[in-house]
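S.K.: Sequence and predicted structure are below.
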Amino acid sequence: MEDNNVLFKVKEQLAKDYNCKIEEFNNNNENLITELKIMEGRRKYSNDKEILKILIINGKAVISADNCIKDWCIENLSKIPGEWMFLYSVLRRIDKKLNEFGYEIENTHHYYLPNNTNNIDINDFKLKWYEKDDIFQFKGDDRFDEAFAFNNNYPDTLAVAAIDDNGNILGMAGASEDSDIMWQIGVNVLPVAKGKKIGSIIVQALKNEILRRGKIPFYGTIESHIISQKVALKAGFYPTFAEIKVRKLKNEK
């Protein structure tokens, strides 16, 4: 799957997620505010009602807002450049407004798309693959909390492990089916294997296999996780878009 085709298909998915048209990602750098709707084929990460989602792509913000907060977004967020939407001062204002409706910012992530497929150089370990049904054996295994989510909204669908000569797992990369076309990669490397480039190698292997199956791998991390960002770059990904996700406030005990 060529880079341009990958990006077009991702924009198709994001248009479903944010109730807009593909061309609106490219026409200018002015922010776009849309009505938050449940679109067929959208990515879904929570069973709670959504009231706000924010996407940053091509230097602009695409804000999908429920009617309860849409006017506030128009007044307060329309003129903030997408590049600066994740400033803490801006996030604090958004979070404070969300609190009025019983919500809060859950996280800010930026996401990477694949450049291409690459040959993999493996010396000190072997790869072992796990299909969807095989993955359930790792449910409850805290070693792989980033590789697997075990969530019905984005089911784990494929994984690859680095295995040493004694059959021990050194690291695991897993893919969740976030939509019909986009599979998200998460990775865990065990402490004994840190510093051996295992993370980038198994992420690269999983990326190549997902592309071979006609799907689009993508990789997400947070701004402060420099190690994770390096894994993405070494595995042949490049940064493409970012999102703010919100959740209902948890009841204080």
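M.R.: Thanks, I have it. Numbering: from 1, shown residues only.

S.K.: From here on, just use CA atoms for contacts and neighbour counts.
M.R.: OK.

S.K.: mind listing the helices for the stretch 151-253 of the chain?
M.R.: Counting by DSSP state H, counting those that start in this stretch, the stretch 151-253 of the chain has helices at residues 198-212, 226-234.

S.K.: okay, those helices, which one's buried deepest?
M.R.: Using mean count of other C-alpha atoms under 10 Å, the stretch among the helices of the stretch 151-253 of the chain with the largest mean neighbour count is helix 198-212, at a mean of 23.

S.K.: Distance to residue 131 added to the helices of the stretch 151-253 of the chain, as TSV?
M.R.: What follows is these, written out as TSV (distance: least, C-alpha to C-alpha, whole Å):
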stretch	distance to residue 131
helix 198-212	12
helix 226-234	22
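
S.K.: alright, now check it against this:
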Amino acid sequence: MMLDRKTVIQTVKAVLAADLACDEADFDVDGVSIRQAEIRGGRFRFPIREQSLTIVTMGRGVVVSCNRERLEWARQALGNEADGQIFAARTVGEISAFVQRDKQLLAGPDQKYVCSSADLKDFPIPDGINLVTYKDNDIVGLYRHAAFKHALSFRSDSARSDRIATVAERGGTIIGIAGASEDCGRMWQIGVDVLPEYQGMGIGKAIVGTLTKAVLNEGIVPYYTTEVGNLRSRQLAASLGYWPAWIQMYAR
């Protein structure tokens, strides 16, 4: 199944609106929208904390989603900020100080990338590397390989189950894994790990590219998360045709 860029963007917007309990239009208008967090169908399957705070932008409007007790603070502290300043160091510091009162940490800002069928770029498979792709129950057998903690959930009972994994082998030894977790019905998250001694050889690009193609063939939007400061990870995503779709930070 082919997913074009327009369809991917529409999917991201719909899932984020469900996740933040906001209107899709909130992402397309200037300014900051404050919304009370609630569980809606179609959202990501991450739990909503009792003391919740999530801040997202797709490039224009900013959406702040939080529990009811934090709404007034959010309106006073963030509601009148210019949307471009929400992720500035000063504002991030103020938000971090606020959530620390509840013994929470502010995670992010994280950069979220997505890819479409048309945008996925060709990628080489390094010489001597064999790639194998597993699906669903066949992935459980990979859980004994504990070195690849960023690629797999290692939980067969996870609410965000591992759906597809691409494995890189050399001489019969697994040296890299890229996995896709079913974070919601329409978007699966890509994670990747390559053993340190094999990094920088193009293995990560090969397994993420192969996995991305498999996810897109399922009619699902693949997304990839990296910290803003992780330049190597961001370069990997961009080299395969992923583009930045949204920025997010949240209290945990």
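M.R.: Looks like it arrived, so ask away. Remember, it's a predicted structure, so these values are computed and weren't measured experimentally.

S.K.: Just the TM-score for the two chains, thanks.
M.R.: Here the TM-score for the pair of chains, by TM-score structural alignment, normalised by the length of the second structure, is 0.90; 245 aligned residues with a C-alpha RMSD of 1.8 Å.

S.K.: Contacts only, for the residue nearest in space to the middle of the first structure.
M.R.: Centroid check for the first structure by C-alpha atoms, centre = their mean gives residue 220 as the closest residue, at 3.9 Å. Shown in contact with residue 220 of the first structure (C-alpha atoms under 8 Å, 6 or more residues apart in numbering): 109, 110, 111, 112, 184, 185, 186.

S.K.: Now the third one: closest residue in space, sequence neighbours ignored.
M.R.: Across the structure, with C-alpha to C-alpha, 6 or more residues apart in numbering as the measure, the residue nearest residue 111 of the first structure apart from its sequence neighbours is residue 220 (4.3 Å).

S.K.: Look up how far residue 133 of the second structure lies from residue 213 of the second structure.
M.R.: Using C-alpha to C-alpha, to the nearest Å, we find residue 213 of the second structure at a distance of 11 Å from residue 133 of the second structure.

S.K.: Check residue 229 of the second structure too.
M.R.: Going from residue 229 of the second structure to residue 133 of the second structure by C-alpha to C-alpha gives 30 Å.

S.K.: just residue 12 of the second structure next, same as before
M.R.: Distance, residue 12 of the second structure to residue 133 of the second structure, by C-alpha to C-alpha: 26 Å.

S.K.: Could you do residue 52 of the second structure as well?
M.R.: For residue 52 of the second structure, the distance to residue 133 of the second structure equals 37 Å [C-alpha to C-alpha].

S.K.: give the contact list for the nearest residue to residue 40 of the second structure once chain neighbours are set aside.
M.R.: The shortest distance from residue 40 of the second structure to any non-neighbouring residue, by C-alpha to C-alpha, 6+ apart, is to residue 18 (5.5 Å). Shown in contact with residue 18 of the second structure (C-alpha under 8 Å, 6+ apart): 39, 40, 41, 42, 43.

S.K.: Is residue 94 of the second structure part of a helix or strand, or is it coil?
M.R.: helix (DSSP: H, G, I helix; E, B strand; the rest coil).

S.K.: Check the burial of it by counting its neighbours.
M.R.: Applying other C-alpha atoms under 10 Å, we find 13 residues neighbouring residue 94 of the second structure.

S.K.: Residue 107 of the first structure belongs to a strand?
M.R.: Yes: checked against three-state DSSP, residue 107 of the first structure lies within a strand.

S.K.: Could you pull up the residues touching it?
M.R.: Per C-alpha under 8 Å, 6+ apart, neighbours of residue 107 of the first structure: 244, 245, 246.

S.K.: Same question for residue 97 of the second structure.
M.R.: By C-alpha under 8 Å, 6+ apart, residue 97 of the second structure has no neighbours at all.

S.K.: quick one: which helix or strand includes it?
M.R.: helix 89-100 (DSSP states H and E).

S.K.: Show me which residues of that helix are buried.
M.R.: Across helix 89-100 of the second structure, burial judged by 16 or more other C-alpha atoms under 10 Å covers 92, 95, 96, 98, 99.

S.K.: Thanks again, I'm all set now.
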